[in-house]
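Participant: sequence and predicted model, in that order:
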Amino acid sequence: MTYSVAPAAISAAGTVGAARIVGVSLGHTTLAEADHWIGSLSPAPVLACTHLIAAPFPHVAISLLTTSTFETEPELRPAADAAASGQFGRAVRFPGVGRLTGELTVSEILQRSSISRVEVLGSGLADRDTVVDTGDFVRPQFRGGELVLVTTPAVGGRLVPFERRDPTPCCADH
């Protein structure tokens, strides 16, 4: 897996060391559980992605760009390895994520973070001057070494991230 962000050089113990990609599978059953676990890490990883894994049961595995080490139960080791070597994921932690709050133009998102591009679902690249209402929740996709924020059109010519913190359940109004 190749990330387009620079690795950190400080280890959990405070000594200089090289960050590396590690896979972790703890059996999280939801993205929210995995996000919460990632948010509890100290020090925070440079990059953390979630990956939906089917075996040995459907769950969420995690890849981290970090200097830390993590244990995975032997039966979940293949899932952890798949997460570490995967080309696709959902980024939870990445450089600049804390600066992506409120309403920002696509250009500002690209300048403030390691997101490489912003796309409109089914329509291609978003115009650099278009405003994105982040909802203070940005989860770009990790695709082949790049972070790509997928958005959808919203009221007033704005965009919103495709993944929302509190999505409306499918068929909620039926």
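Facilitator: Sure thing, it's come through.
Participant: going forward, measure contacts and count neighbours with C-alpha atoms only.
Facilitator: Noted.
Participant: show me the helices in this structure, by range?
Facilitator: Ranges of helices in the chain, per DSSP state H, are 31-39, 77-85, 106-112.
Participant: list the buried ones in the second one?
Facilitator: Of the residues in helix 77-85, those scored as buried under the neighbour-count criterion (16 or more other Cα atoms under 10 Å) are Arg77, Pro78, Ala79, Ala80, Asp81, Ala82, Ala83, Ala84.
Participant: now render the residues you listed as a markdown table, adding distance to Leu65.
Facilitator: Output for these, formatted as a markdown table (distance: Cα to Cα, whole Å):
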| residue | distance to Leu65 |
| --- | --- |
| Arg77 | 17 |
| Pro78 | 18 |
| Ala79 | 17 |
| Ala80 | 13 |
| Asp81 | 14 |
| Ala82 | 15 |
| Ala83 | 12 |
| Ala84 | 9 |
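Participant: adding another structure so you can compare the two:
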Amino acid sequence: MTLHHLGLDAGQRERADLEHLLARAGHLVVAAGQVVRLAGTHVVGTDERHWAGALELVGDRPDAGLVDRLAAQLPASVVLLPGGADGGAREAATQLRDRSAGRLVQFPGQDRLVGTVPADDVPRLSAVEQVVGLAGTATVGAALQTRGFVRPELSGGRIVLLVRPFVEDGTVAPFETEHPTPCCAAHDPRPVPGTAPVGG
């Protein structure tokens, strides 16, 4: 399987805005005859932290004009690895390629992770390679209540799904919720643009 990585950076401060941009980019890429395997959101930058996106494409390398067409139709800088200038788009594409940071909004098997599924079956059903319980949460033999919202993380070269206890019978749920409350948002371990890590 030949993979190619495309980064997009519009300097967005809100992750929801980036997800809309990724959806538009995905439609344009598919219309150009490419297959999108993964779509990720990534925190990038040094002085000005913000969100940037990346797409993983499967198949023949896109033609040289695709990057130019995307840059003309989207309010974003666009990079196709290994080329392109340094910046947020390149950083996002590299994170996705290396599975080093970020989270996925599109991945193979996403449509199978609906309702309640055995946590042990998640790697068989999808591109998720490992289910990881936060704070010692047991996952072996547990039921995973997806709540219709599954966003795996990229970490250590792998695609992992972070879960937490959901109910007392041992059922677990993805750590990230579609509409987090302020309390839960305050405990989110991922970096948020414009904020410093707890204890940092």
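Facilitator: Nice, thanks for sending it over. All values reported here derive from a predicted model rather than from experimental measurement.
Participant: so what number do they get for TM-score?
Facilitator: Superposed pair, TM-score by TM-score structural alignment, normalised by the length of structure 1: 0.77. Supporting alignment: 154 aligned residues with a Cα RMSD of 2.5 Å.
Participant: relative to Ile21 of structure 1, which of the buried residues of helix 77-85 of structure 1 is nearest.
Facilitator: Within these, proximity to Ile21 of structure 1 (Cα to Cα) peaks at Ala84, which comes in at 6.2 Å.
Participant: how about that closest one, what's its match in structure 2?
Facilitator: Using TM-score structural alignment, the equivalent of Ala84 of structure 1 in structure 2 is Ala93.
Participant: list the contacts for its match?
Facilitator: His5, Leu6, Gly7, Leu8, Gly53, Ala54, Leu55, Val79, Leu80, Leu81 (Cα atoms under 8 Å, 6 or more residues apart in numbering).
Participant: what's the farthest-apart pair in the residues you listed?
Facilitator: Across these (Cα to Cα), the longest gap, 13.4 Å, separates Gly53 and Leu81.
Participant: between those two, which is the more surrounded one?
Facilitator: Gly53 (35 against 16; other Cα atoms under 10 Å).
Participant: gap between the aligned residue in structure 1 for that one and Pro78 of structure 1?
Facilitator: When structure 1 is aligned by TM-score structural alignment, Gly53 of structure 2 is paired with Ile62. Separation of Ile62 of structure 1 from Pro78 of structure 1 (Cα to Cα, to the nearest Å) stands at 12 Å.
Participant: what's the answer for Leu47 of structure 1, then?
Facilitator: 21 Å.
Participant: likewise for Gly23 of structure 1?
Facilitator: Distance from Gly23 of structure 1 to Pro78 of structure 1, by Cα to Cα: 9 Å.
Participant: hmm, back to that, not counting its neighbours along the chain, what's nearest the match of Ala84 of structure 1?
Facilitator: Residue nearest to Ala93 of structure 2 in three dimensions, not counting chain neighbours: Gly7, with 4.5 Å by Cα to Cα, 6 or more residues apart in numbering.
Participant: residues contacting that neighbour?
Facilitator: Gly7 of structure 2 neighbours (Cα under 8 Å, 6+ apart): 52-55, 78-80, 88-93.
Participant: okay, those residues in CSV with distance to Arg158 of structure 2 next?
Facilitator: Putting these into CSV (distance: Cα to Cα, whole Å) gives the following:
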residue, distance to Arg158 of structure 2
Ala52, 20
Gly53, 18
Ala54, 16
Leu55, 16
Val78, 25
Val79, 23
Leu80, 21
Gly88, 21
Ala89, 21
Arg90, 19
Glu91, 17
Ala92, 16
Ala93, 15
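Participant: buried stuff in stretch 22-34 of structure 2?
Facilitator: Leu22, Ala25, Gly26, Leu28, Val29, Gln34.
Participant: done for today, thanks.
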